[in-house]
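> Here is a sequence together with a model predicted from it:
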Amino acid sequence: MDAVAAWWPSSDGVGRAVALVLLAMSIATWALIVWKSWLLRRVRRDLGRGVALFWAAPSLDVARQRLATADREQLLLPLVDAALAAPDDDALEARAAQAARLTRRLRGALHRAVATLQHGQVVLASIGATAPFVGLFGTVWGIYHALLAIAASGTVTIDKVAGPVGEALLMTAAGLAVAIPAVLAYNVHGRRVAACEAELEGFAHDLRELLGTGNDQRR
């Protein structure tokens, strides 16, 4: 903290802007880590409970009612609604076989559910990929700024060089400190999203097998 306090007054607008960008990246990273951890834990719990309630129901109507109370993030329920939706008689969809219509509607609902689970992943990946280079740019600019100040003073000694250069190197460390949590969170959350996606795909497949015969399964 002392090094940062010493570096800030001597830095120029570019160096301070780089530091603020890294600070914003760090705040965004940790906000996403907390939110995604909470969301994915909640989703995993709801998926397990919702699927069990659905298949234990005596009919589709009852199963949908039970699922509406368990599926708090609305990931399973849109699959059921898409499977039960009646096609428009005037649309091209009505000309396709029932199994094909069912597959298309379930695929669309599944893609929307997966997109919901993947919210924030692009931000984490982008921060993890760019933060080290932002920090490196801050270091290069800080060294350049420090060398200009030393040249303007007319005297070059090791203590005059080591201090500003060492303070500038803090930007590289800051970039790594921002990037590493973002990369780790991206990988951990990616595995959890993949597990949720596999469970949703399994539910969609079983739902298609249930309704693909064309029989009325509501009662």
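Thanks, I have the structure now. Numbering: from 1, shown residues only.
> use CA for all of it now, contacts and neighbours both
Noted.
> which parts of stretch 140-151 are buried?
140-143, 145-147, 150 (16 or more other Cα atoms under 10 Å).
> Secondary structure and distance to residue 190 added to the residues you listed, as CSV?
What follows is the buried residues of stretch 140-151, written out as CSV (DSSP: H, G, I helix; E, B strand; the rest coil; distance: Cα to Cα, whole Å):
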residue, secondary structure, distance to residue 190
140, helix, 33
141, helix, 35
142, helix, 36
143, helix, 38
145, helix, 40
146, helix, 42
147, helix, 44
150, helix, 48
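> now those residues as CSV including distance to residue 35?
As requested, those are exported to CSV (distance: Cα to Cα, whole Å):
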residue, distance to residue 35
140, 34
141, 34
142, 34
143, 37
145, 39
146, 40
147, 43
150, 46
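> What distance do you get for the closest residue to residue 193 other than its chain neighbours to residue 74?
Counting by Cα to Cα, 6 or more residues apart in numbering, the nearest residue to residue 193 once its immediate chain neighbours are dropped is residue 117, at 6.2 Å. When distances are taken as Cα to Cα, to the nearest Å, residue 117 and residue 74 turn out to be 11 Å apart.
> Give me the more crowded residue out of these two.
Residue environment comparison for residue 117 versus residue 74 gives the larger neighbour count to residue 117, 23 against 16, counting by other Cα atoms under 10 Å.
> What lies in contact with the helix or strand hosting residue 5?
Following DSSP states H and E, one finds residue 5 within helix 2-10. The contact list for helix 2-10 (Cα atoms under 8 Å, 6 or more residues apart in numbering) reads 16, 164, 167-168.
> Spatially, which two of those residues are the most separated?
Between any two of the contacts of helix 2-10, the greatest separation by Cα to Cα is 14.5 Å, found for 16 and 164.
> quick one, which of those two is more surrounded?
More neighbours surround residue 164 than the other of residue 16 and residue 164, with 23 against 17 (other Cα under 10 Å).
> Surely the more buried one is in contact with residue 143?
Yes: look at residue 164 against residue 143 with Cα atoms under 8 Å: they come within range, at 7.0 Å.
> Return the distance of the helix ranked longest in the chain from the chain's centre.
Secondary structure of the chain per DSSP state H: the longest helix is helix 158-211. Between the centre of helix 158-211 and the centre of its chain there are 9 Å (Cα atoms, centre = their mean, to the nearest Å).
> The structure to be compared is supplied as follows:
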Amino acid sequence: MPITLSQYWMQLDDLSRSVAVFLILMSLVSWFTIFAKSWSFWRIRRSTSALHAFWSAPTIEDAVTVLDALDVESIYTPMAKLGLAAANPQARARSIMAKTDLSDVMTRVLREELNRVTVRLESGLTLLASIGATAPFVGLLGTVWGIYHALTAVAGSTAIQIDLVAGPVGEALVMTGLGLIVAIPAVLAYNAFNRINRITFAELDGFAFDLHAHLTKVN
């Protein structure tokens, strides 16, 4: 007769319960990150048409306004706004960049914004990678500990019975399965998000290059 979840929980010792709770917490954090990043990336990919609308606008001011309306995650808009501000001679005159070449100023501003967006897009990915890499080993720890207790019970018994080993070992292997259940979604999500990031970074890099060329020639 299979044991229920409550019976299984009661048979665990303190260390096994701690491992199980830790894996459950890792799973909750992983799924929260997956849902949050999925929503964000979906909105980002839906806003890629904003770049075409930007370059189709009659003036750079109109282009920034259109981009601001379509870029719901504010991935591209800050770069355009900062680039436009850096191209303003009056704004540069009030700072230490007054005597700096416009091309150098634009390069620094756009590079800083690219770095900021990169940090934002990659936030949470290290957490998913860590969970995907460590969850199986955490589950294996629970398995090894459970098997150790099963063997200890057999060693203390006068007669070797299969029930003394099969039940505890089967329960211990649940920890390995739980670790894999936690790790597999995290690894798959990490790989998917990395691919989306590579596409977004390429678009951002191209936008920064085109913006640099446009603003330095106009001014």
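It's in. Quick caveat, the model's predicted, so the values are computed rather than measured.
> ok, average deviation of the longest helix of structure 1 from structure 2?
The superposed helix 158-211 of structure 1 is, by mean Cα distance after the TM-score superposition for structure 1, a mean 0.8 Å from where its aligned residues fall in structure 2.
> Find me the equivalent region of that helix in structure 2.
Aligned by TM-score structural alignment, helix 158-211 of structure 1 corresponds to residues 162-215 of structure 2.
> returning to what we had before: ok, so of the contacts of helix 2-10 of structure 1, who is nearest residue 104 of structure 1?
Out of the contacts of helix 2-10 of structure 1, the member with the shortest distance to residue 104 of structure 1 (by Cα to Cα) is residue 16, at 51.7 Å.
> Excluding sequence neighbours, find me the nearest residue to that closest one.
The shortest distance from residue 16 of structure 1 to any residue other than its chain neighbours is 7.1 Å, reached at residue 8 (Cα to Cα, 6+ apart).
> where does the residue in structure 2 sticking out farthest from the centre sit relative to residue 164 of structure 2, distance-wise?
Of all residues in structure 2, residue 158 has its C-alpha farthest from the mean position, at 53.4 Å, by Cα atoms, centre = their mean. Computed with Cα to Cα, the distance linking residue 158 of structure 2 and residue 164 of structure 2 is 11 Å.
> any residues in contact with both of those two?
Between them, residue 158 of structure 2 and residue 164 share no contacting residue under Cα under 8 Å, 6+ apart.
> could you list every residue that touches residue 190 of structure 2?
Contact partners of residue 190 of structure 2, counting by Cα under 8 Å, 6+ apart, are 125, 128-129.
> Residue in structure 1 paired with residue 28 of structure 2?
Using TM-score structural alignment as the criterion, the counterpart of residue 28 of structure 2 in structure 1 is residue 27.
> same deal with residue 144 of structure 2?
Residue 144 of structure 2 maps onto residue 140 in structure 1, with residues paired by TM-score structural alignment.
> Leaving out chain neighbours, which residue sits closest to its match?
The shortest distance from residue 140 of structure 1 to any non-neighbouring residue, by Cα to Cα, 6+ apart, is to residue 168 (7.5 Å).
> these two touch, right, the one you found and residue 142?
Yes: under the contact definition of Cα under 8 Å, residue 168 of structure 1 touches residue 142, with a separation of 4.9 Å.
> Just give the nearest non-adjacent residue to residue 101 of structure 1, would you?
residue 93 (6.4 Å).
> how many other residues sit next to the one you found?
Other residues lying near residue 93 of structure 1 total 16 when counted by other Cα under 10 Å.
> distance of it from residue 207 of structure 1?
With distances defined as Cα to Cα, the gap from residue 93 of structure 1 to residue 207 of structure 1 amounts to 19 Å.
> now swap in residue 76 of structure 1 and tell me
Taking Cα to Cα as the measure, residue 76 of structure 1 falls 11 Å from residue 207 of structure 1.
> More neighbours: those two, which one.
In terms of neighbours (other Cα under 10 Å), residue 76 is the more surrounded of residue 76 of structure 1 and residue 207; the figures are 26 against 18.
> got a list of what the alignment partner in structure 2 of the more buried one touches?
Under the alignment defined by TM-score structural alignment, residue 76 of structure 1 corresponds to residue 76 in structure 2. With contact taken as Cα under 8 Å, 6+ apart, residue 76 of structure 2 is in contact with 67, 204.
> What's the separation between residue 76 of structure 2 and residue 176 of structure 2?
Counting by Cα to Cα, the gap from residue 76 of structure 2 to residue 176 of structure 2 is 43 Å.
> Mean deviation, stretch 131-140 of structure 1 versus structure 2?
Its match in structure 2 and stretch 131-140 of structure 1 itself, once the structures are fitted together, sit a mean 0.6 Å apart by mean Cα distance after the TM-score superposition for structure 1.
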